[in-house]
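# sequence plus the predicted model coming up.
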Amino acid sequence: MSFWRVLLSIICPPLAVLDKGCGSIIIVFILWLCGWVPGVIAALIILNNPNR
């Protein structure tokens, strides 16, 4: 996980997970709409998972 990905996930979480698939983008986007913190946490978890 690079510095730029972490920074992008803090600023706009859905953009950070663009290459992880449509499901990840939708989940992060919905959580981001519910609140900034859940979206950031979900994006960081998805980016930290090496299997996705």
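Received it, and whenever you're ready, just let me know what you need.
# switch to C-alpha atoms for all contacts and neighbour counts from now on
Fine.
# any idea how far the residue positioned nearest the centre of the chain is from Pro50?
The chain has Ala43 as the residue nearest its centroid, 2.2 Å off, counting by Cα atoms, centre = their mean. Distance, Ala43 to Pro50, by Cα to Cα, to the nearest Å: 13 Å.
# comparison target below:
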Amino acid sequence: MGAASAILLVLITILLPPLGVYAVAGCGADLFINIILTCLGYFPGHLHAFYIEYVYYDRRELAKTGRPNHARAPIIYSDRVQTGGYGYGTGYGTIVQPTG
């Protein structure tokens, strides 16, 4: 994702925090938690959404430079966010090439 998509994601998150979380983490526990936090108050939903986005982009940049962070970030359940999108879903549905 480039800078333009990151800015667009921030604007979406300002308007509706769960939509920003869904764009980064997908449908899962993080989205459910963010929906609950947003219903409890608009500010807690924003904090949670921007934290998830920060971790995602930070892990993405670290992975690009070859220094992935393997420690799990607290309160984030999405593997996609934990890895910065790298390595997410690898090995599922892949075809092994014949060797002979």
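Yep, that arrived. Keep in mind that this is a model prediction, so the values were computed, not measured.
# where does the TM-score land?
The TM-score (TM-score structural alignment, normalised by the length of structure 1) is 0.87; 52 aligned residues with a Cα RMSD of 1.5 Å.
# what does the residue nearest to the centre of structure 1 align to in structure 2?
When structure 2 is aligned by TM-score structural alignment, Ala43 of structure 1 is paired with Ala49.
# so that match touches Pro18, yeah?
Yes - Ala49 of structure 2 lies in contact with Pro18 (Cα atoms under 8 Å); the separation is 7.1 Å.
# what's the overlap in contacts for those two?
Common contacts of Ala49 of structure 2 and Pro18 (Cα atoms under 8 Å, 6 or more residues apart in numbering): Asn34.
# you'd agree the residue nearest to the centre of structure 1 is up against Phe29?
No - applying Cα under 8 Å as the test, Ala43 of structure 1 and Phe29 come out as separate, 9.3 Å apart.
# overlap in contacts of the two?
Jointly contacting Ala43 of structure 1 and Phe29 under the rule Cα under 8 Å, 6+ apart are Pro13, Pro14.
# I'd like to know which elements the longest helix anywhere in structure 2 is packed against.
The longest helix of structure 2 (DSSP state H) is helix 42-64. Using 3 or more Cα pairs under 8 Å, 6 or more residues apart in numbering; DSSP states H and E, the elements in contact with helix 42-64 of structure 2 are helix 3-15, helix 17-25, helix 29-40, helix 79-82.
# kindly recompute the last result at 7 Å.
For helix 42-64 of structure 2, the elements it packs on are helix 17-25, helix 29-40, helix 79-82, judged by 3 or more Cα pairs under 7 Å, 6 or more residues apart in numbering; DSSP states H and E.
# with that, I have no additional questions.
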